[in-house]
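J.: 3D, please:
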Amino acid sequence: MTFDVCFVRLMLFLLPSLFGVNAEHLRAENVHLLPADQHHVVMNYGMRVLPRDCHEMLLSSSGHARDGVYLIRPGDSAIVVYCAMREGGWTIVQHITVNSSVSFDRAWADYKHGFGYVTGDHWLGNEYLHQLSAGPARYKLGVKLVDRDAVTKTGEYDPFLVEDESSAYRLRLGLFQGTAGDALMQHTEHYLHDNQKFTTKDRDNDNYFQNCAKLEFQGVAGGGWWYDACAGANLNRRNVIYWQKDCNKERLCKYAWMMVKPSETVKPVHCSDCKKDEL
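T.: Down below sits the predicted model:
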């Protein structure tokens, strides 16, 4: 494909944002995650066949797509997401800033459908995490942490799966690699987040005698998460982003992201209490 053809294809889905096309009737199941006055920032508004995820969008643009808000269709309906194109086409599913104005102390329904704004601090929604990770391709989960000294650490779990609501959005994780610690599958106190169901303040699915999502630190509740009894990691506690030794009360982190992307290769499954054909 020549450069001219690539440029034309890129412009076709960038035109709405460049020229302010009225996207007042933006059709997205999670349109509440984008302020009404920002509907025009959707980079591929009007695209006839939507990509399944950000990585597919990047490939369809021959690598020219920019970071920003896109429409994707991981299931039956379109949703808005933020795409980290410069980092390889990751679909952002969570972003938090320490002491964020967005509350993560939410009920089951909010965590199911998402809250916040995709252009800032947000949770995309457990239902969309399920749709994205359920295939047909195998997906991996990326974590990005930035501390107050601007030191960035990353990690990846491959493969990654969030089961459906009937299974309480149970988390399934594969092999880990990265510069951050493996806080979801290894911990000095043996907290194991792999294979845990999701818990919110109104739906207790954890292994503690109290509801982990309700436990407070400095007056801030833990928020929804795949708790054990309780946590070796929790990226939804907005006053202390927690990731074992990388982010904690003594080593404050300023930002955290969770993101998903198709696996480049199929790796051996390594998860507790699950069979190979379950991932």
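J.: rest of the way, CA atoms for contacts and neighbours
T.: OK.
J.: part of a helix, is D4?
T.: Yes. Counting by DSSP: H, G, I helix; E, B strand; the rest coil, D4 is located in a helix.
J.: F3: neighbouring residues, count only.
T.: Residues contacting F3 under the criterion other CA atoms under 10 Å number 9.
J.: try E250
T.: By other CA under 10 Å, 9 other residues sit near E250.
J.: please, which helix or strand holds it?
T.: Using DSSP states H and E, E250 sits in no helix or strand.
J.: how much space between it and D105?
T.: 23 Å (CA to CA, to the nearest Å).
J.: cool, P74 as well?
T.: As judged by CA to CA, P74 and D105 stand 26 Å apart.
J.: same deal with C230?
T.: Taking CA to CA, one finds C230 at 16 Å from D105.
J.: repeat that for K140.
T.: 26 Å.
J.: what's the answer for S133, then?
T.: 24 Å.
J.: the more surrounded of these two?
T.: Taking other CA under 10 Å, S133 and D105 do not tie; S133 has more neighbours (24 against 19).
J.: got the contact list for the nearest residue to that one once chain neighbours are set aside?
T.: Of all residues not flanking S133 in the chain, L161 sits nearest, at 5.0 Å (CA to CA, 6 or more residues apart in numbering). Residues near L161 by CA atoms under 8 Å, 6 or more residues apart in numbering: 130, 133-134, 139-140, 171-173, 279.
J.: to compare with the earlier structure, here is another sequence to fold:
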Amino acid sequence: MFTIKPSPSSEQFQVLCDMRTEGGGWVVIQNRYGGSENFNRSWDEYKRGFGKPPGEFWLGLEYVHAMTGGDTVLPVDISLQDVSNDEAIFKSHQFSVGSEKEGYAIRLVDKQVGRSLTKLAGTKFSTSDTTDGHGCAKTLGFGWWFNKNCTASNLNGNYPKEGDTKNNGVFWEEFRGMDNRLNITSIRLRAKVPRIH
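T.: Now for the predicted structure:
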């Protein structure tokens, strides 16, 4: 764990860093791999974060915005593994999340990461206790950036259970469609912020 302070106006906070992937320097913002953490959370919990790194956790939208605020854009790396142990990685060199006032909207995404995330450019984050205009978060019960059809992706969805015959909610449409059940996901941002200690 490292303590970082992305800007003079932001607070210090602790992050889990991946120092192995592509030379390191990645801040992990989401980690799922066993279903031990409940991701059906309120707006405030998604804002401030939950779980305990290095286990399953969500860093917090306020901290992601602190790292990508203003004109800052960071590379994002999204690693996925399905229940058949097949893996996929999606990357973007331009990823940014707006402020809470902006609904933590995804502001910039290049085409490299693929349609499952580019479909979400400009989309606001929503949870079951907020209104997203589409009803996706209320219907699915989990926080995410949902497109109008709720079909692009949801890495915070209901974790797959043994014996499930169809997807329970964790999916990345571009990785074999909505019915491909994912059981390991990780979202990482390559940090450009100074480490405190």
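J.: the helix ranked longest in the second structure against the first structure, how far on average?
T.: Counting by DSSP state H, the longest helix found in the second structure is helix 61-68. Here the mean offset of helix 61-68 of the second structure against the first structure after fitting is 0.6 Å, by mean CA distance after the TM-score superposition for the first structure.
J.: next structured bit after that helix?
T.: For helix 61-68 of the second structure, the following helix or strand on the C-terminal side (DSSP H and E) is strand 74-82.
J.: read off where that following strand ends up in the first structure.
T.: The aligned range for strand 74-82 of the second structure in the first structure is 139-147, by TM-score structural alignment.
J.: now which residue in the second structure aligns to L161 of the first structure?
T.: So L161 of the first structure corresponds to S96, using TM-score structural alignment.
J.: next one: that match from F125 of the second structure, what distance?
T.: For S96 of the second structure, the distance to F125 of the second structure - CA to CA - is 13 Å.
J.: any common contacting residues for these two?
T.: By CA under 8 Å, 6+ apart, no residue touches both S96 of the second structure and F125.
J.: give the contact list for L59 of the second structure.
T.: The contact partners of L59 of the second structure, by CA under 8 Å, 6+ apart, come to 15, 28-30, 48-50.
J.: separation between it and A88 of the second structure?
T.: On the measure of CA to CA, L59 of the second structure and A88 of the second structure end up 22 Å apart.
J.: repeat for D179 of the second structure
T.: 15 Å.
J.: and what of R190 of the second structure?
T.: In terms of CA to CA, R190 of the second structure sits 18 Å off from A88 of the second structure.
J.: need the max-distance pair from the contacts of L59 of the second structure.
T.: V28 and R48 (14.7 Å; CA to CA).
J.: ok, the two, which is more surrounded?
T.: Neighbour count, other CA under 10 Å: between V28 of the second structure and R48, V28 has more, with 25 against 14.
J.: which position in the first structure aligns with that one?
T.: If you follow V28 of the second structure across to the first structure using TM-score structural alignment, you land on I92.
J.: again, but for V170 of the second structure
T.: In the first structure, V170 of the second structure lands on I241 (TM-score structural alignment).
J.: so the lengthiest strand in the second structure versus strand 74-82, what angle?
T.: In the second structure, taking DSSP state E as the definition, the longest strand is strand 87-97. Taking axes from the mean of the first three to the mean of the last three CA atoms, to 10 degrees, strand 87-97 of the second structure and strand 74-82 form an angle of 150 degrees between their directions.
J.: the helix or strand just after strand 87-97 of the second structure maps to which residues in the first structure?
T.: From strand 87-97 of the second structure onward toward the C-terminus, using DSSP H and E, the following helix or strand is strand 106-109. Under TM-score structural alignment, strand 106-109 of the second structure corresponds to residues 171-174 of the first structure.
J.: how close does that stretch sit to the second structure?
T.: Looks like 1.9 Å for stretch 171-174 of the first structure (mean CA distance after the TM-score superposition for the first structure).
J.: how far away from the center of its chain is that stretch?
T.: Put simply, stretch 171-174 of the first structure sits 14 Å off its chain's centre (CA atoms, centre = their mean, to the nearest Å).
J.: ok, stretch 247-254 of the first structure next?
T.: 20 Å.
J.: buried stuff in that stretch?
T.: Residues 247-248, 251-254 are the ones in stretch 247-254 of the first structure that count as buried (16 or more other CA atoms under 10 Å).
J.: do stretch 127-147 of the first structure as well
T.: Neighbour-count burial for stretch 127-147 of the first structure, counted by 16+ other CA under 10 Å, picks out 127-134, 138-147.
J.: same check, this time on stretch 93-107 of the first structure
T.: Neighbour counts over stretch 93-107 of the first structure (16+ other CA under 10 Å) mark 93-98, 100, 103-107 as buried.
J.: please enumerate the strands of the stretch 151-279 of the first structure.
T.: 152-162, 171-178, 216-217, 220-221, 233-234, 242-243, 253-262 (DSSP state E, counting those that start in this stretch).
J.: turn these into a markdown table, including distance to M85 of the first structure.
T.: As requested, the strands of the stretch 151-279 of the first structure are exported to a markdown table (distance: least, CA to CA, whole Å):
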| stretch | distance to M85 of the first structure |
| --- | --- |
| strand 152-162 | 16 |
| strand 171-178 | 20 |
| strand 216-217 | 35 |
| strand 220-221 | 33 |
| strand 233-234 | 26 |
| strand 242-243 | 25 |
| strand 253-262 | 11 |
